[in-house]
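Engineer: Sequence plus predicted model, see below.
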Amino acid sequence: MSDLMAQITSWPWAWAWATLFAIVLLRAGATYGIGRAVAAGLLRRGEPGPRVRRAMDRVERWGPPVVTASFMTVGAQTVVNAAAGLSRMTFPRYLLGLLPGAAIWATIWSTIGAGVFLAATRAGNDRDEAVVLAVVTVVLVVAVGVVAYRTRRDRVVT
């Protein structure tokens, strides 16, 4: 992946964006297709786990906006796309969420994401930059963890 990102960051922005857009369309579409295949009984299935069940409930309730929003998160895209397939969301309705979500994802990764990637790979050349990058990363991970823990705890209490 790092070789691909290094190569993509040297391309003109439009080409990088279009490549990332195509990649996410294929990846998310394949995940949705696997979910549909499982729902149709073409693939062996077990009972969905709690995370997938929650995603299915959200997809069934809110539809395409949940698919779009999943592309602005880390770690939810695969679960939500599979849940869209498992809940048998129609493909045209799924596309209403997939296309803007893929565009948002490609924009994030071809701008901010590429910048962070380049900073991380170049930080190895300068020890001070590497330390600052590591500290910022740890602080962000801890902050996200604290917010997630408090949100979960508050949901359980109420």
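Structural biologist: Sure, I can see it.

Engineer: can we go C-alpha only for contacts and neighbour counts from here?
Structural biologist: Noted.

Engineer: Which strands and helices lie in contact with the longest helix seen in the chain?
Structural biologist: Criterion DSSP state H: the longest helix present in the chain is helix 127-157. Judged by 3 or more C-alpha pairs under 8 Å, 6 or more residues apart in numbering; DSSP states H and E, the packing partners of helix 127-157 are helix 112-123.

Engineer: List the buried residues for the helix it packs on?
Structural biologist: 113, 114, 117, 123 (16 or more other C-alpha atoms under 10 Å).

Engineer: alright, now check it against this:
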Amino acid sequence: MDEIALAAGALYVIVLLRAGGTFAVGWLAGAGARRSRFAERTSSAKFRRAERAIQRWGAPVVAVSFLTVGFQTAANLLAGSMRMPLSRYLPALFVGGAAWALIYATAGFGILKGLGRLFAEQTALGVAGVVVLLIAAGGVLVYRRRRAVVVPLSGDAASDTS
């Protein structure tokens, strides 16, 4: 149990620094990010979805974002760029970060113990499982890269005369 508490504590510090840092970058960049070379990235569907959710629901979206994959960074960055008051952001960060740290610490140790037992009792099956997971992860990466389509912005350089 001590190892889970230690891991959860370390993960909590990490998530507070990472998410808080992302919020701070968003805060400092503010609206300027929308006019910079990062404008394309902040106009992606993921960022627009996060922005709409934050505008509608506020801090609870930031807290729940810690339970998602791929939405967390967008939510924290946009909360900062939208200048969410710290009195609303910090409780969401503390609660969401704690949930994230506990889930990853407990699930992480559970998976590691299960893998350790599997490799100790049935090494060939463990190796085969890892190989299957690596192939699946590689397949997902290839699928995502092939599926990614460059969408032209509404005003492309050829038609922009101003």
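Structural biologist: Sure thing, it's come through. Being a predicted model, the structure only gives us computed values, none of them experimental.

Engineer: What's the TM-score once they're superposed?
Structural biologist: TM-score of the superposed chains, computed with TM-score structural alignment, normalised by the length of structure 1, equals 0.68; 133 aligned residues with a C-alpha RMSD of 3.3 Å.

Engineer: just to revisit the earlier point, relative to residue 147 of structure 1, which of the buried residues of helix 112-123 of structure 1 is nearest.
Structural biologist: Closest to residue 147 of structure 1 out of these is residue 113 (22.2 Å), distances taken as C-alpha to C-alpha.

Engineer: what helix or strand does residue 3 of structure 2 sit in?
Structural biologist: Assigning secondary structure by DSSP states H and E places residue 3 of structure 2 in helix 2-29.

Engineer: Report the mean deviation for that helix after fitting onto structure 1.
Structural biologist: For helix 2-29 of structure 2, the mean deviation from structure 1 after alignment is 1.1 Å (mean C-alpha distance after the TM-score superposition for structure 1).

Engineer: C-terminal to that helix, what's the next element?
Structural biologist: With DSSP H and E, the next secondary element past helix 2-29 of structure 2 is helix 39-42.

Engineer: now that next one, how far from the chain's geometric center?
Structural biologist: Going by C-alpha atoms, centre = their mean, to the nearest Å, the spacing between the C-alpha centre of helix 39-42 of structure 2 and its chain's C-alpha centre is 16 Å.

Engineer: Please identify the buried residues of that helix?
Structural biologist: residue 42.

Engineer: Now distance to residue 22 of structure 1 too, for the buried residues of helix 112-123 of structure 1, in JSON lines please.
Structural biologist: What follows is the buried residues of helix 112-123 of structure 1, written out as JSON lines (distance: C-alpha to C-alpha, whole Å):
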{"residue": "113", "distance to residue 22 of structure 1": "16"}
{"residue": "114", "distance to residue 22 of structure 1": "16"}
{"residue": "117", "distance to residue 22 of structure 1": "20"}
{"residue": "123", "distance to residue 22 of structure 1": "29"}
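
Engineer: picking that back up, for the helix holding residue 3 of structure 2, name the packing helices and strands.
Structural biologist: Partner elements for helix 2-29 of structure 2 (3+ C-alpha pairs under 8 Å, 6+ apart): helix 72-81, helix 86-121.

Engineer: In TSV: those helices, plus distance to residue 19 of structure 2.
Structural biologist: As requested, those are exported to TSV (distance: least, C-alpha to C-alpha, whole Å):
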stretch	distance to residue 19 of structure 2
helix 72-81	6
helix 86-121	8
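
Engineer: nearest to residue 2 of structure 2, of those?
Structural biologist: helix 86-121 (11.3 Å).

Engineer: any idea of the angle that closest one forms with helix 72-81?
Structural biologist: If you take axes from the mean of the first three to the mean of the last three C-alpha atoms, to 10 degrees, helix 86-121 of structure 2 sits at 170 degrees to helix 72-81.
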